[in-house]
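Undergrad: test case, fold it:
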Amino acid sequence: MTEWIDTQRPDLKFDELSGDKQKQLVADLVKIQRDGTVKVDIEKNAPAVSELLKLHPTLEGSSPIVDDVVSESKKLIPRLKIAILVVGTRGDVQPFLAIARRLQEFGHHVRLATHTNFRNFVRSAGVNFYPLAGDSRELAEYMTRNRGFIPSGPGEISVQRKHLKVIIESTLPACTEPDLETGMPFRAQAIIANAPAYGHTHVAEALHVPLHIFFTMPWTPTNEFPHPLARVPQNTGYWLSYIIVELLIWWGIRGSINEFRRKKLNLPPIAYFSTYRGSISHLPTAYMWSPSVVPKPKDWGPLVDVVGYCFLDRGFKYQPEELVLKWIQKGTKPIYVGFGSMPLAEPQRTTHIILEALKDTGQRGIIDRGLGGLGNCTELPEDVLLIQDCPHDWLFRHCSAVVHHGGAGTTSTGLRAGCPTTIVPFFGDQFFWGETTHQKGLGPAPIPISQLNPTHLSNAINFMLQPEVKYRAIEIAKLIDSEDGVVAAVNAFHHHLPSELPLPPASEEDEDFANPLQWFLLKVEKWCCVPCGLRL
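TA: Alright, predicted model coming up:
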């Protein structure tokens, strides 16, 4: 604690202040940076910080180890209708697909709701799809312009609200409407969601069903590191950075949320400023990264689990084109460079930077075109291969090192393959993962996309080629490979389910199946429970 916490201070009651005064107090603490993060300086307004720190909970009890949850639990888990709500890019959707498939193995009826452009991706994994509003490419462009969730200027506020409003409103039909193709009735008995699917809490409240948050970046306040969207000079301000980010996002979506609650959910609105703040701290939350990479903070209580990376493992069945396989086999392992779903303002310039760095370091390279259009309209040398839509879990095993944007999914796949990693962050948690890999000695300091040039990239490649860096990457890969994040994620979900769960009305069940035999089997299934640690 800093000294001023215990000194005489004005008797501020933050919750009782007007909205304008609350905003002003928070504004005195923060500054929106050019990289889209929020700089939180706790020395700028000690009284305001002191009031916000009163929201800090006192944790009691210890957190069970998620791997031991099933063996400790004797409760039976009924087969449930589960809606999974995911907002984001393909990398955000992919780990939820792995979890959905595992839940289906337990006999649960799972619906994954996400953006329409991922329809085929979801269905190809054998999971039911339902559309959420919003275009992931437009969201990526917005977040690239603003370097994250928080609008960088007045002109972007309306854009943010427009995107989020339609997404929020689409979360209700995703949990209650019949299947769009078969007409099969569906009403969620449990909801899994990532944090940006902002309607999740309110739909769960209206339906009286349990909600479990799963996410790939830290969203629960901790004193061990700052919010990924914040820059905090003083480590005493780490916990506070989560509250500040929550407030800024909540103030931006509050109008849409309350309209949704009144008009769609028949729920009362939430006060302008309340202890809610859009927080997920009161909800069961599972973080999908390896505890070997970022251990669970000591101040995260028993509601929070770090389950490990959740891999879909598409590459094991992948058959590459003969041209790709021959190119890989005819020389030394290449450097992979790709930025996934990230839009690029100058793809041709960025391609030239990559080619020059590869030439300077004498390395073969694979350039992934991605949605940004790398390699287009450029003649490539023989020692550089241009690819598109190749599963990373197959490709990275054939690479000596990787350079990418730092999405959580791409980062995890590179580390699992034992690849030293250079992260070129565009926005959001990509900076967090860049710093994390650097602190672990698995790669150089991150290079923000605005600072990417041939010299910086050449230095990064040379750093990754050091034997000691490769050794550390292989060691962390062994630890990641020993974990099973998908199993741990499902175990955590089952563990945190309440002892009593809502069942759909009898009339709804009867409508599901007109065939008498199907109706009978459904009735049997209603009362057929399986221990949460056993596969069907």
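Undergrad: only C-alpha atoms from now on, for both contacts and neighbour counts.
TA: Noted.
Undergrad: so what's the residue count around the residue lying closest to residue 287 once chain neighbours are set aside?
TA: Excluding the flanking residues, the one nearest residue 287 by CA to CA, 6 or more residues apart in numbering is residue 306, at 4.7 Å. Neighbours of residue 306 under the rule other CA atoms under 10 Å: 26.
Undergrad: just to check, residue 306 is in contact with residue 292?
TA: No: using CA atoms under 8 Å as the test, residue 306 is too far from residue 292 to be in contact (10.1 Å).
Undergrad: need the residue closest to the centroid of this protein.
TA: By CA atoms, centre = their mean, the chain has its centre lying nearest to residue 216, at 3.4 Å.
Undergrad: show me the contacts for that residue.
TA: Contact analysis of residue 216 by CA atoms under 8 Å, 6 or more residues apart in numbering lists 92, 287-289, 408.
Undergrad: make TSV out of those residues and add secondary structure and neighbour count.
TA: As requested, the contacts of residue 216 are exported to TSV (DSSP: H, G, I helix; E, B strand; the rest coil; neighbours: other CA atoms under 10 Å):
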residue	secondary structure	neighbour count
92	helix	18
287	strand	25
288	coil	27
289	coil	25
408	helix	21
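Undergrad: following up with a second sequence; could you model it the same way so I can compare the two?
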Amino acid sequence: MKVVVSGYGSTGDNVPLLALADGLNRAGHHAILVADEQAGPAAERLGIDFLVLAGSVKRLLAEDSRGWRETVGSGRLSSRALSEMSSFHRSEWLTTIADAARDADVVASSVLGLHQAGSVAQDLGIPLVGIQLQPTLETSEYPPPASGLRRLPRVLNRPLGRLLVRAGDLVISRGVNRDRRAAGRGRLRIDWDAMPILMAWSPVLVPAAPDWTHADATITGAWTPPPDPDWRPPPGLEAFLADGEPPVFVGFGSVSGFDGLPALRDAVLAGLAGRRVVLSSGWAGLESGGLPADVFPVDHVPYDWLFPRCSLVIHHCGAGTTHQGARAGVPTVPVPFALDQPFWAERLRLLGVAPEPLNPRRPDAGAVRAAVAWASQPGARRRAAEVGRRMAEEPDAVAAAIRVLERVAG
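TA: Modelled structure (predicted):
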């Protein structure tokens, strides 16, 4: 079967899509990946047919999006961000996905770009499959991840989840329908309650909620592509790792557009004084000059290689980084900024592998020391190792997703 795998986002959003497309090809199918330009080099290495969605997400987050700056600055999804995403290269994405879907049997898309994928699938008369990297189905178990909230009174969780889903659908559908009218096509019709959904996360971190009512939703596990056999550690990193106790990893991934990052970095490093640290520059390009000798700066290092060599990890709790830290079996000190990051921080806390998260808007070296002390306790380390063991025993997540796609495609 021919499958279009589409979605827009940062590295943590691209990696699962790459893994699914690679798995489909290895299983004898034909996958076409439609994603942000950042996925291009990995797609080429894996031999995946690839089309670029217009608009660099790295540039968008760092420079172009006032809505994202408002969101990451406040920790709450701004209405401006939602409005921006409803019009961001909407027509170009529709054309690109349509080009990829010629003769396709099914289109599978993550949240950003799902309406355009649904429009293409509707016109071609082929199935649409949703891809979720964090839960969006309504539940009373926890607040909707997009809300940026870790906890709410239980009675409010489900209504807020319903509100956010309906609001997002309304705003984005309006723009897609405008394009469809201009092309002489009927209104977009997506049956959200019946659309098959692939949930690409570990059930150890988020099990199925008992009050989900969706007819066809499958938690497959997290999708991870094979490692790059040609990757080598940057000069000096292996020697640094071997020259003392396992270090603490510090990095904030794709977080950018947040003016407080330099002060946050300084507070975290002050709180880690006397400890060995691997500091990742991330998309924000954290300044690496003038660092102490026990802090080793890195650019890109695969987390599945690095995290098992660390004593604990301090990060923003994006979905991908959260899974890598948990799978490595090491405790986390969460520093969530916005959107689903507080949700993942709370999941780790509930598992006993992370303390209460640090507030990136109130950098405090003392709070860092206290959180690191908590994460360094034998109990936290023991629980983290157990979570890592359980995740390692999960069945093949990509294979589970492919079985669903094969069933849907018929």
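Undergrad: got a TM-score for the two of them?
TA: With the length set by TM-score structural alignment, normalised by the length of structure 2, the two chains reach a TM-score of 0.90; 399 aligned residues with a CA RMSD of 2.3 Å.
Undergrad: could you report the neighbour count for residue 474 of structure 1?
TA: Around residue 474 of structure 1 there are 19 residues (other CA under 10 Å).
Undergrad: ditto for residue 263 of structure 2
TA: Residue 263 of structure 2: 15 neighbours (other CA under 10 Å).
Undergrad: and if you look at residue 303 of structure 2?
TA: Neighbours around residue 303 of structure 2, by other CA under 10 Å: 16.
Undergrad: how about it, what's its partner in structure 1?
TA: For residue 303 of structure 2, the aligned residue in structure 1 is residue 392 (criterion: TM-score structural alignment).
Undergrad: average gap between the lengthiest strand in structure 1 and structure 2?
TA: Ordering each strand of structure 1 by length in residues (DSSP state E) puts strand 109-115 first. With mean CA distance after the TM-score superposition for structure 1, strand 109-115 of structure 1 departs from structure 2 by a mean of 0.9 Å once superposed.
Undergrad: so where in structure 2 does that strand end up aligned?
TA: Counting by TM-score structural alignment, strand 109-115 of structure 1 sits on residues 30-36 of structure 2.
Undergrad: that stretch: how far from the chain's middle?
TA: Relative to its parent chain, stretch 30-36 of structure 2 has a centroid offset of 17 Å by CA atoms, centre = their mean, to the nearest Å.
Undergrad: run a quick neighbour tally on the corresponding residue of structure 1 for residue 363 of structure 2.
TA: Aligned by TM-score structural alignment, residue 363 of structure 2 pairs with residue 452 of structure 1. As a burial measure, residue 452 of structure 1 scores 16 neighbours (other CA under 10 Å).
Undergrad: distance-wise, check residue 452 of structure 1 relative to residue 303 of structure 1.
TA: 40 Å (CA to CA, to the nearest Å).
Undergrad: what residue of structure 1 takes the place of residue 351 of structure 2?
TA: Residue 351 of structure 2 maps onto residue 440 in structure 1, by TM-score structural alignment.
Undergrad: now do the same end-to-end measure for stretch 227-239 of structure 1.
TA: End-to-end distance (CA to CA), stretch 227-239 of structure 1: 8 Å.
Undergrad: so which bits of that stretch are buried?
TA: 227-232, 236-239 (16 or more other CA atoms under 10 Å).
Undergrad: same thing with stretch 361-376 of structure 1?
TA: So, applying 16+ other CA under 10 Å, buried residues of stretch 361-376 of structure 1: 363-370, 372-375.
Undergrad: where exactly do the helices run in the stretch 151-300 of structure 2?
TA: Listed in chain order, the helices of the stretch 151-300 of structure 2 (DSSP state H, counting those that start in this stretch) span 154-182, 237-242, 261-271.
Undergrad: deepest of those, which one?
TA: The highest average neighbour count among the helices of the stretch 151-300 of structure 2, using mean count of other CA atoms under 10 Å, belongs to helix 261-271 at a mean of 18.
Undergrad: which elements pack onto that helix?
TA: With contacts taken as 3 or more CA pairs under 8 Å, 6 or more residues apart in numbering; DSSP states H and E, helix 261-271 of structure 2 sits against helix 365-375.
Undergrad: and the helix it packs on with helix 261-271, angle?
TA: 60 degrees (axes from the mean of the first three to the mean of the last three CA atoms, to 10 degrees).
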